[in-house]
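Colleague: Provide a 3D model corresponding to the input given below.
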Amino acid sequence: MALTDLSASPSVKDGLAIIVVAAGSGTRLGYGMPKALVPLAGRPILGIALESVARALPSARIIVTVPAGDTELSAIAVAHGAHAVTGGATRAQSVACALAAVDCAATYVLVHDAARCLVPARVITAVVAALAAGERAVVPVLPVNDTVRGVDAQGHSAGTVDRSGLRAVQTPQGFDADLLVDVNRQAGLLELDDQGALTPVNRVADPEGITDDASLIERFARHVPVTLVAGHDESFKITRPFDLVTARAVLEERAHRAVADHVAD
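Modeller: Model (predicted):
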């Protein structure tokens, strides 16, 4: 999908809010701290993620979900001009907590994983441009390059899966704000209190089959198509130690390119 001129894309004046999910424990990284606090090239992952978002959409309102009892991630959020809210027990519940804190005037909401801290600006602006063009649910994706096999109940190969119809999902995912609130209410993740304000619902588990925000649309608003736009290899999710190695390499390459561009100028 071709990008439109950013000057025509929604700004905070048009009601654009970005939720950055940073309440994960980061157990698989093995640092003994929330994932978003883990250092990457001397800076916490959350700080890099917020810089990436602000670089693409400098005037958008940013809400960061943090673990209960947190102070460090909240301080990073504030330092980057974002608002921190306590997340829930799961990613979906954390997003609901953030939605309850979004200004009621919001027209569009983007939901982004802090762990995808290296997302290029053009991915973010592609999502926003699609929303500005009238789409109501937008997801960046990449083709699946590896051979994929199905597995039967005994753990044996069930044959190769046709990957031509498969895509790997990334963030930020963008939505019409009212639509995202509506499907979160239908899923039992949000409710209205006695004063008519949105309130997150404490749940034991997420609704079955809900793996990301787009899956809420596909389950509770099936009449709304989820539009796919091009993602980027650098938008990978930092989950395991090897991902940190890759992320450092990306940052080093970006630094080298920046120096080369400066010299060329």
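Colleague: CA only for contacts and neighbour counts going forward, please
Modeller: Noted.
Colleague: got the residue ranges for the strands in the stretch 51-200 of the chain?
Modeller: Under the criterion DSSP state E, counting those that start in this stretch, strands of the stretch 51-200 of the chain are mapped to 61-66, 83-86, 108-113, 137-143, 148-151, 157-161, 167-169, 173-176, 190-192, 198-200.
Colleague: the inter-axis angle of the longest one versus strand 108-113?
Modeller: Think strand 137-143. Interaxial angle, strand 137-143 versus strand 108-113 (axes from the mean of the first three to the mean of the last three C-alpha atoms, to 10 degrees): 40 degrees.
Colleague: centre of the chain to strand 137-143, how far?
Modeller: Centroid displacement of strand 137-143 relative to its chain, using C-alpha atoms, centre = their mean, to the nearest Å, is 11 Å.
Colleague: what does that strand contact?
Modeller: With C-alpha atoms under 8 Å, 6 or more residues apart in numbering as the test, strand 137-143 has contacts from 123, 127, 130-131, 164, 166-176, 214, 217, 224-233.
Colleague: one more, for comparison:
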Amino acid sequence: MHAVGIVAAAGSGLRLGADRPKALVPLGGRPLVCWAVDTLRDAGVADVVVTVPASELRAFATVLPADVRIVVGGDTRTASVRAALAALAVVGTADTVLVHDAARPLTPSDVVTRVLAALAAGARAAVPVLPVVDTTVTVDDDGLVTATLERAALRRVQTPQGFALATLLDAYDLLPAGVELTDDAAVVRAAGVPVVTVAGDERAAKVTVAHDLAVAELQLGGSG
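Modeller: Okay, here's the model as predicted:
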């Protein structure tokens, strides 16, 4: 099995309050994107493609290893992954692809290993998940609670998400133009492909706002 990795890093840093793309915001003195690339490589995924904003090509090239392929992403996650998949056409021996968020910098490499193991065992799609521990409700347009959901069947989905490369390519080909989904597992599920789950990790939390970054810094400081 030859796995390649995609790191989605074209997002803005607006909600983080940053003056640069989120993936270039430093954590422990290194950009978030560098941590995400290392997560994949530490698990043996050597070929990595990173999607970046068109205006920041030079900035990303400065911080990333020279053998990381950098491609211009789109305005949405779906568009960015499409661009990365097109770039993967040059990696002729690849049969498996992992899609990871640059905004999950502290994801342990053993999460990647579990996803790869599920794919090696025959799954066409696999995602890391965690249980939902808070009471979860639905609300109406006025913010009033309408129902309480049963937590036993709920999971929080993380990355990297893994796929047979042909499966993900076919699923994106089937996705109607203009349709935007929140992650790649949703894309393959829309194509009728079952998605298996593996254990995620609390350290794979997503950095979205300034508080998340502060928590990540604390985790990093405590890891030594």
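Colleague: tm score of chain vs chain?
Modeller: After superposition, the two chains reach a TM-score (TM-score structural alignment, normalised by the length of the second structure) of 0.94; 221 aligned residues with a C-alpha RMSD of 1.4 Å.
Colleague: just the helices in the first structure please.
Modeller: Along the first structure, the segments classed as helices by DSSP state H run 45-56, 72-79, 91-101, 121-132, 177-186, 213-220, 241-264.
Colleague: got those helices as a markdown table, with mean neighbour count and distance to residue 155 of the first structure columns?
Modeller: Shown next, in a markdown table, are the helices of the first structure (neighbours: other C-alpha atoms under 10 Å; distance: least, C-alpha to C-alpha, whole Å):
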| stretch | mean neighbour count | distance to residue 155 of the first structure |
| --- | --- | --- |
| helix 45-56 | 21 | 36 |
| helix 72-79 | 17 | 41 |
| helix 91-101 | 24 | 29 |
| helix 121-132 | 22 | 37 |
| helix 177-186 | 20 | 35 |
| helix 213-220 | 19 | 27 |
| helix 241-264 | 13 | 26 |
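Colleague: dump the ones you listed to a markdown table, plus distance to residue 140 of the first structure.
Modeller: Formatted as a markdown table, the helices of the first structure follow (distance: least, C-alpha to C-alpha, whole Å):
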| stretch | distance to residue 140 of the first structure |
| --- | --- |
| helix 45-56 | 15 |
| helix 72-79 | 24 |
| helix 91-101 | 18 |
| helix 121-132 | 7 |
| helix 177-186 | 17 |
| helix 213-220 | 11 |
| helix 241-264 | 19 |
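Colleague: of all those, which lies closest to residue 108 of the first structure?
Modeller: Across the helices of the first structure, residue 108 of the first structure has its closest neighbour in helix 177-186 (4.7 Å, C-alpha to C-alpha).
Colleague: need the counterpart of residue 118 of the second structure in the first structure.
Modeller: Here residue 118 of the second structure is matched to residue 130 in the first structure, going by TM-score structural alignment.
Colleague: if we can go back for a sec, and the strands of the stretch 51-200 of the first structure as a markdown table, adding distance to residue 249 of the first structure and mean neighbour count?
Modeller: Putting the strands of the stretch 51-200 of the first structure into a markdown table (distance: least, C-alpha to C-alpha, whole Å; neighbours: other C-alpha atoms under 10 Å) gives the following:
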| stretch | distance to residue 249 of the first structure | mean neighbour count |
| --- | --- | --- |
| strand 61-66 | 26 | 27 |
| strand 83-86 | 29 | 22 |
| strand 108-113 | 20 | 26 |
| strand 137-143 | 20 | 22 |
| strand 148-151 | 27 | 12 |
| strand 157-161 | 32 | 11 |
| strand 167-169 | 22 | 15 |
| strand 173-176 | 25 | 27 |
| strand 190-192 | 40 | 19 |
| strand 198-200 | 39 | 21 |
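Colleague: kindly reformat these as TSV containing distance to residue 23 of the first structure.
Modeller: Formatted as TSV, the strands of the stretch 51-200 of the first structure follow (distance: least, C-alpha to C-alpha, whole Å):
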stretch	distance to residue 23 of the first structure
strand 61-66	4
strand 83-86	8
strand 108-113	10
strand 137-143	21
strand 148-151	31
strand 157-161	34
strand 167-169	20
strand 173-176	17
strand 190-192	18
strand 198-200	15
